[in-house]
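1. attaching a predicted model along with its sequence, questions to come.
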Amino acid sequence: MKSRPPPQKLRQRGILRERVFGCDLGEHLHNSGHDVPQVVKSCAEFIEKIGVVDGIYRLSGISSNIQKLRFVYLFVSFKCGTLVRLQIY
């Protein structure tokens, strides 16, 4: 029986992805090489393109919408067009 390849090799092949949610922020930033998580940048860009609502960054989101957004970010395509089409913003 063969042993499983190391996680780094699986990431290089695209089989295993770097965790985005539920992981240590410092570790994620170190592994990704970014100063700010890409999901935060993507969300800010979306809000700026669609239109800023006064106080938007102070409001809590609806839990079911947050779960849908997490799914779209991880498994579909986190682009403005996709989010508008799915209407989960």
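-> Sure thing, it's come through.

2. from here on, just use CA atoms for contacts and neighbour counts.
-> Will do.

3. quick one: neighbours of Phe75, just the number.
-> Residue crowding around Phe75 was assessed by other Cα atoms under 10 Å; the count is 9.

4. alright, now check it against this:
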Amino acid sequence: MYDEFASPRIIRRLGDPPQHRGSLSGDSCSDVFELSDGSFAVIGTDRTEELDAQLPADAARADYERIVVITRDTLLRAKRDIPDA
């Protein structure tokens, strides 16, 4: 039975694991995951302070949101696993 108030679970990684993208230790590296509620989770570097003032006029960030940067390679490798719809 689906519980709409339950926290989403990580279903799968999108793209290659960090070790396949050149991370020597695999301890910390950008990553993208699909969640059980259909949303996506991203592990990246918090660059909110640096980039917040550069957001376009039609973009906004809530206090609880962060601007997270992932490598180009991480996103390109995840692209093949991102559903079209």
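-> Arrived safely, thanks for sending. Note that this is a predicted model, so its numbers are computed, not measured.

5. where does the TM-score land?
-> Comparing the two superposed chains by TM-score structural alignment, normalised by the length of the second structure, the resulting TM-score equals 0.22, with 36 aligned residues with a Cα RMSD of 4.4 Å.

6. buried residues in whichever strand or helix holds Thr74 of the second structure, which are they?
-> Per DSSP states H and E: Thr74 of the second structure is located in helix 72-79. For helix 72-79 of the second structure, the neighbour count (16 or more other Cα atoms under 10 Å) marks Thr74, Leu75, Arg77, Ala78 as buried.

7. okay if I get those residues as CSV plus distance to Arg13 of the second structure?
-> Below are the buried residues of helix 72-79 of the second structure laid out as CSV (distance: Cα to Cα, whole Å):
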residue, distance to Arg13 of the second structure
Thr74, 11
Leu75, 12
Arg77, 11
Ala78, 8
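
8. what is the nearest of these to Arg12 of the second structure?
-> Here the nearest of the buried residues of helix 72-79 of the second structure to Arg12 of the second structure, counting by Cα to Cα, is Ala78; it sits at 11.0 Å.

9. how near is the closest one to Thr48 of the second structure?
-> 23 Å (Cα to Cα, to the nearest Å).

10. before we move on, the earlier item: and the helix holding Thr74 of the second structure, what does it pack onto?
-> Contact here means 3 or more Cα pairs under 8 Å, 6 or more residues apart in numbering; DSSP states H and E; on that basis helix 72-79 of the second structure packs against strand 31-35.
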